[in-house]
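**Q** Sequence first, then the predicted structure, then my questions.
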Amino acid sequence: MSSIEEKRVYAEKSGEATLRLASDVGVVRVSVSADSIGEFGIEHRCTARDLSYCGGLAVATDEDVLLDGEPTGFGPAVAVGGSEVPIAAGPEGRVARYASGEWEELGRLDGVRAADGDLLAAADGVYRAGDGLAHVGLEGAADVSVPGVPLVATADGLYRLGNGWMREAEGGFERVAADRDSPPGELARACALGGGALYVYDGEWRERDVPEPLAAATIGEAIYGATADGTLYVDAGDGWRSQALGVPGVGAMLVG
């Protein structure tokens, strides 16, 4: 049986994007070109819980927060976000910002589930990280996306920030992500997972058929999804293509 360490090439190099997935065996890097899935391998071996681009690639792991592969001394983390520098949350509720090589404590917040930019999704709602932590609304937040217009996945709906939090769709949602190239104040493309279904936004939210339930999804030039047991799906407009990556415990993904 082939090992994940073996590099496999299926696509031309031109126009490549890079996907990164957080999994139980580490950060998996995958090259994609349109809907062609190229070489892939483990970039960092760890138990990865979350990923963020914030002045580098930040990874929340069971041992530490890694920044471009290097430990930062935060300790175990369940979520990482931030813009220019990482903002991380630990399993015991500690939230801190990394700057100038040191972690600055921002406060304590129980039940953090995800982070993006300066927003954190927690059991009792959405919080903004500034000089401290400020509750900015909602309850039962499971995920948050900042590019373009902030979006939040919650237990009772999908919300967009406008004149307050406006509900975009009803039902329980677990994941949400917008195209990282979205202009400020505009929502160009986004995707969300809820109740085993995938929803895609391109002016309005529509449910999309998926071959099997996804554990993570993101969007850019194509729609990308992954199952918990490591099957990657890509749809650039001509239907789904897939590749088994052979990694368990996929829980988050990024494209860049």
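**A** Yep, that arrived. Residues are numbered from 1 along each chain as shown.
**Q** alpha carbons only for contacts and neighbour counts from here, please
**A** Fine.
**Q** quick one: residue 240 from residue 225, how far?
**A** Distance, residue 240 to residue 225, by Cα to Cα, to the nearest Å: 10 Å.
**Q** Pick out whichever of those two has more residues nearby.
**A** Ranked by neighbour count (other Cα atoms under 10 Å), residue 240 and residue 225 place residue 225 first, with 27 against 17.
**Q** Any figure for the gap between the more buried one and residue 193?
**A** Taking Cα to Cα, one finds residue 225 at 10 Å from residue 193.
**Q** related to what we said a few turns ago, tell me, what's touching residue 240 and residue 225 both at once?
**A** 233, 234 (Cα atoms under 8 Å, 6 or more residues apart in numbering).
**Q** I'd say residue 129 and residue 105 touch.
**A** No: contact between residue 129 and residue 105 fails when scored by Cα atoms under 8 Å: they sit 10.6 Å apart.
**Q** and those two? which has more neighbours close in?
**A** Using other Cα under 10 Å, the more surrounded residue of residue 129 and residue 105 is residue 129, with 19 against 15.
**Q** Point me to the helix or strand that includes residue 198.
**A** Using DSSP states H and E, residue 198 sits in strand 197-201.
**Q** Just after that strand, pick out the following helix or strand.
**A** Counting by DSSP H and E, what follows strand 197-201 is strand 205-208.
**Q** Run through who's touching that next one.
**A** When contacts are defined by Cα under 8 Å, 6+ apart, strand 205-208 is touched by residues 168, 197, 198, 199, 200.
**Q** so which of those residues is the most crowded?
**A** residue 198 (23 neighbours).
**Q** That one against residue 191, yeah?
**A** Yes: using Cα under 8 Å, residue 198 is in contact with residue 191, at 7.1 Å.
**Q** Would you map the helices across the stretch 151-256 of the chain?
**A** Counting by DSSP state H, counting those that start in this stretch, one finds no helices in the stretch 151-256 of the chain.
**Q** Among the contacts of strand 205-208, which pair sits farthest apart?
**A** 168 and 197 (15.4 Å; Cα to Cα).
**Q** helices or strands up against the strand holding residue 198?
**A** Applying 3 or more Cα pairs under 8 Å, 6 or more residues apart in numbering; DSSP states H and E, one finds that strand 197-201 contacts strand 190-194, strand 205-208.
**Q** try it against this one:
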Amino acid sequence: MTAGENGVSWPLKLFTALVYLFLFGPVLVVIILSFNSADYGSFPIKGFGLYWFGELFQNQTVMRALKTSLILGILTAVICGVVGVLAAIALARYDFPGKRLINTFLLTPLLVPETVLAVGLLLFLQWFKQPRSLGLLLMGHIMLALPYVVLVVHARLATIQKSYEEAAATLGANRFQVFREVTLPLLMPAVVAGLLLAFTLSFDNVTASIFWRPVGTETLPTQIYSMLRDSVSPEINALGTVMVAITVGLPLLGIAFYRIRAQRRL
């Protein structure tokens, strides 16, 4: 076995490339087929065009599902951002009774399979004879995304020295001023990362949304699932491309924004 210049053997590089191909190859195929002008999504491609994207955006059912997913994603991101930042600061900076219990409670959704959480919450609400609603769906998305925001912000807080906050307090700033002028600016990269992560988790969620959505309401992932049960239309490929563009494009825009901002500060 011959090692390369960086000490990594070529079989390992080949294996890594095959794993990436296995993971992202289907996504690439969907993106390519979304531009196929034929009436069916298969190879060989008979011509490139945006016909199926036009058909997609004229589909009112899909547009309603997209609107629902965007609203849920934005609300989930905002609520998780506010609650997650406050929870992370409390857990990282203060000692109080029940701290370990609250920390375990916040992180439990990471340890329990999503399907188990979905069925459990649904059965719990049915026990109280509560119907499925958009509020339940939003609450479920928040439950799934909040632990990630708490972890990201908590990790950032661990790298911020308390001396900065103590110096501001020594100069006469109250707790709110310390948070606004010192802590929050230093936390902003983690806050934005948490917001984008929460939005993406909500926007892409399909397993739990199937259990929690009210009758007659579809999110974009559940709409794709419903369309796949009927037939494999080329519109599904176009819809998949739109989802990939949103879920991948937003984090990339966030990274680009902070790199430009950091360069301007320098």
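**A** All right, it came through fine. Since the model is a prediction, treat every value here as computed from it, not as a measurement.
**Q** Could I get the TM-score for this pair?
**A** Scored against TM-score structural alignment, normalised by the length of structure 1, the superposed chains reach a TM-score of 0.23; 100 aligned residues with a Cα RMSD of 6.1 Å.
**Q** Please identify the helix or strand for residue 59 of structure 1.
**A** Going by DSSP H and E, residue 59 of structure 1 is part of strand 57-61.
**Q** which among the contacts of strand 205-208 of structure 1 gets closest to residue 26 of structure 1?
**A** residue 198 (25.0 Å).
**Q** Could you report the separation of the closest one from residue 102 of structure 1?
**A** Distance from residue 198 of structure 1 to residue 102 of structure 1, by Cα to Cα: 39 Å.
**Q** How about residue 134 of structure 1?
**A** 22 Å.
**Q** same question, residue 241 of structure 1
**A** 43 Å.
**Q** So which of those two has more stuff around it?
**A** residue 241 (15 against 12).
**Q** Run through the neighbouring helices and strands of the longest helix that structure 2 contains.
**A** Determined from DSSP state H, the single longest helix within structure 2 is helix 60-93. Judged by 3+ Cα pairs under 8 Å, 6+ apart, helix 60-93 of structure 2 is in contact with helix 134-159, helix 184-204, helix 220-230.
**Q** Same list, those helices, but as CSV with mean neighbour count and distance to residue 177 of structure 2 please.
**A** Supplementary listing: the helices and strands packed on helix 60-93 of structure 2 in CSV, determined by neighbours: other Cα atoms under 10 Å; distance: least, Cα to Cα, whole Å:
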stretch, mean neighbour count, distance to residue 177 of structure 2
helix 134-159, 21, 17
helix 184-204, 21, 10
helix 220-230, 16, 41
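**Q** Looking at the ones you listed, spot the one closest to residue 89 of structure 2.
**A** Across those, closest to residue 89 of structure 2 is helix 134-159 (Cα to Cα), at 7.1 Å.
**Q** next structured bit after the closest one?
**A** Past helix 134-159 of structure 2, the next helix or strand by DSSP H and E is helix 162-170.
**Q** how far off helix 60-93 does that following helix point, in degrees?
**A** Counting by axes from the mean of the first three to the mean of the last three Cα atoms, to 10 degrees, helix 162-170 of structure 2 lies at 80 degrees to helix 60-93.
**Q** ok so, going back, tabulate the helices and strands packed on helix 60-93 of structure 2 in TSV, adding columns for distance to residue 119 of structure 2.
**A** Shown next, in TSV, are those (distance: least, Cα to Cα, whole Å):
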stretch	distance to residue 119 of structure 2
helix 134-159	11
helix 184-204	17
helix 220-230	16
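**Q** what about the closest residue to residue 33 of structure 1 other than its chain neighbours, distance to residue 252 of structure 1?
**A** Excluding its sequence neighbours, the residue lying closest to residue 33 of structure 1 (Cα to Cα, 6 or more residues apart in numbering) is residue 16, at 4.4 Å. The gap separating residue 16 of structure 1 from residue 252 of structure 1 is 20 Å, by Cα to Cα.
**Q** Now for residue 127 of structure 1: which residues touch it?
**A** 119, 120, 121, 133, 134, 135, 136, 137.
**Q** Let's see that with 7 Å instead.
**A** 119, 120, 121, 133, 134, 135, 136 (Cα atoms under 7 Å, 6 or more residues apart in numbering).
**Q** Which strand or helix spans it?
**A** Going by DSSP H and E, residue 127 of structure 1 is in strand 125-129.
**Q** between whatever helix or strand comes next after that strand and strand 125-129, what angle do the directions make?
**A** Using DSSP H and E, the next helix or strand after strand 125-129 of structure 1 towards the C-terminus is strand 133-137. Angle between the axes of strand 133-137 of structure 1 and strand 125-129 is 140 degrees (criterion: the same axes, to 10 degrees).
**Q** Show me what secondary structure element comes after strand 133-137 of structure 1.
**A** strand 141-145.
**Q** From residue 38 of structure 1, how far out is residue 190 of structure 1?
**A** Taken as Cα to Cα, the span from residue 190 of structure 1 to residue 38 of structure 1 is 24 Å.
**Q** brain fart, residue 168 of structure 1
**A** 35 Å.
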